[in-house]
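**Student:** predicted model and sequence below, questions to follow.
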Amino acid sequence: MMTDVLSRYLDTRAGFRFLVRPARPDDEAGLAEFFRHVTPEDLRFRFLTTVKEVGHDRLAAMTKLEDRQTENFIAFTDDGKKIIAAGMLACDADLEKGEVAISIRREYKHRGVGWELLRHICKFAENKGVKAVESLEDRQNHEAIEIEIEQGFEVDECPDDVRLVVLRKKFK
């Protein structure tokens, strides 16, 4: 069932349990279905542009196994049947920093899934030796910004776009 060392069940403070594991090539169709259940606003927050549909090229990139600098995680209901969230960590070659991005299926928001998935990705990054994790957020994405600050991220201005902020968490 769960043979991958990166796969595990996570429990939220509210008592919601879900399974998280790395994405695989056979997850592409499931991810396409998942992104159809993410709000248009949350798609904009994730991709920082207006996206009506997450296309094959993006989905294929999320599910390929060869890229060791990027790890994509998928969260499922505890029975493993429905994708409820997707998270990504893209690291630079020298592991100075990794960029994190998370999307949550609309009916699973406000259950602690985003909180726990972010915590899981940060632990993975720290164990991998990444020195800092960053998240580029739209200033209007108050929920994500609040979660990241609660988990120790510091807010900084984005030098390239006043609509965005950079949140950064350093590891010792």
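**Tutor:** Right, received. Where do you want to start?

**Student:** please make it C-alpha for all contacts and neighbour counts, starting now.
**Tutor:** Fine.

**Student:** T39 and H120: what is the separation?
**Tutor:** Using CA to CA, to the nearest Å, T39 is found at 23 Å from H120.

**Student:** list the buried residues in the lengthiest helix in the chain.
**Tutor:** The helix that spans the most residues within the chain, counting by DSSP state H, is helix 113-128. Using 16 or more other CA atoms under 10 Å as the test for burial, helix 113-128 gives 113-118, 120-122, 125-126.

**Student:** which strands or helices does that helix pack on?
**Tutor:** The elements that helix 113-128 packs onto, with contact taken as 3 or more CA pairs under 8 Å, 6 or more residues apart in numbering; DSSP states H and E, are strand 83-91, strand 98-104.

**Student:** quick one, helices of this protein?
**Tutor:** Counting by DSSP H, the helices of the chain are 28-35, 40-47, 56-63, 113-128, 142-150.

**Student:** who does the first one touch, helix- and strand-wise?
**Tutor:** Think helix 28-35. The contact analysis (3+ CA pairs under 8 Å, 6+ apart) places helix 28-35 against helix 56-63, strand 83-91.

**Student:** check it against this one:
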Amino acid sequence: METTLLLPTRSGIDLLVRPASEQDAAALTDFFDRVSDQDRRFRFFSAGAHINPRQLEPLIHADHYRSESFLGFDAANEQLVASGLLACDADMDTAEIAVSVRSDYRGRGVGWALLDFVSQEAARRGVRRAIAIEARENHAAIELEREKGFLPEPFDGDPTLVILAKYFR
């Protein structure tokens, strides 16, 4: 995906979605400061008050084949309101998906629309399954993913985590 596309949400927000680049580092840093502490912990599995350079790196330096970092902007005000990451394994068999939504945009269909878009992108790239790794306490994300056809699977070695998987073929 090289261009920006318009992605409508169920609440009427139009998202402009495009791949992230190195020039988006400051915007992503600011974005993750507007994500709740709990949601940031769920996304990165760490409790830092801010995103650190190691966490930011895959978001601004995707290879555009096995990995892609998508940004969602509210078309009405051009503010960054969502981030979605697609990271495929070396065999292009499994793709991990991670989505974050700015706190003031939660519950408005933004996560729903971006998760759907990123999982469709995984299927378009030919992967067999998309997964999301969630903390078991992240009920909102688990419910959203289940509504979008992801099925729970155990996460071997860590009972506090669960894998939600969607199979394409």
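**Tutor:** Perfect, thanks for sending it. Note that the coordinates shown come from a computational prediction; the quantities given were computed from them, not determined experimentally.

**Student:** picking up where we left off before, reformat the helices and strands packed on helix 113-128 of structure 1 as a markdown table; add distance to A23 of structure 1.
**Tutor:** Shown next, in a markdown table, are those (distance: least, CA to CA, whole Å):
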| stretch | distance to A23 of structure 1 |
| --- | --- |
| strand 83-91 | 9 |
| strand 98-104 | 13 |
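
**Student:** tabulate those (JSON lines), appending distance to R8 of structure 1 and mean neighbour count.
**Tutor:** Compiled in JSON lines, those are given as follows (distance: least, CA to CA, whole Å; neighbours: other CA atoms under 10 Å):
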{"stretch": "strand 83-91", "distance to R8 of structure 1": "14", "mean neighbour count": "24"}
{"stretch": "strand 98-104", "distance to R8 of structure 1": "17", "mean neighbour count": "23"}
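
**Student:** report the central residue of structure 2.
**Tutor:** The residue lying closest to the centre of structure 2 (CA atoms, centre = their mean) is V99, at 2.0 Å.

**Student:** quick check: closest non-adjacent residue to the counterpart of that residue in structure 1.
**Tutor:** When structure 1 is aligned by TM-score structural alignment, V99 of structure 2 is paired with I102. The spatially closest residue to I102 of structure 1, leaving aside those adjacent along the chain, is G87, at 4.2 Å (CA to CA, 6 or more residues apart in numbering).

**Student:** any idea how far that neighbour is from E157 of structure 1?
**Tutor:** From G87 of structure 1 to E157 of structure 1 the distance is 23 Å (CA to CA).

**Student:** equivalent analysis for R8 of structure 1, please.
**Tutor:** Distance from R8 of structure 1 to E157 of structure 1, by CA to CA: 35 Å.

**Student:** hmm, back to that, mean deviation, the longest helix of structure 1 versus structure 2?
**Tutor:** Superposing on structure 2 and averaging over aligned pairs (mean CA distance after the TM-score superposition for structure 1), helix 113-128 of structure 1 comes out at 0.4 Å.

**Student:** residue range for that helix in structure 2?
**Tutor:** Residue span in structure 2 matched to helix 113-128 of structure 1, by TM-score structural alignment: 110-125.

**Student:** equivalent analysis for stretch 34-42 of structure 1, please.
**Tutor:** Using TM-score structural alignment, stretch 34-42 of structure 1 pairs with 31-39 in structure 2.

**Student:** what residues does the matching stretch touch?
**Tutor:** 40, 47-51, 80-82, 100-103 (CA atoms under 8 Å, 6 or more residues apart in numbering).

**Student:** what about 7 Å?
**Tutor:** Stretch 31-39 of structure 2 has contacts (CA atoms under 7 Å, 6 or more residues apart in numbering) with 49-51, 80, 101-103.

**Student:** what lines up with A135 of structure 2 in structure 1?
**Tutor:** Aligned partner of A135 of structure 2 by TM-score structural alignment: D138.

**Student:** distance of that match relative to D27 of structure 1?
**Tutor:** 28 Å.

**Student:** kindly report the same for E41 of structure 1.
**Tutor:** Between E41 of structure 1 and D27 of structure 1 the computed distance is 23 Å (CA to CA).
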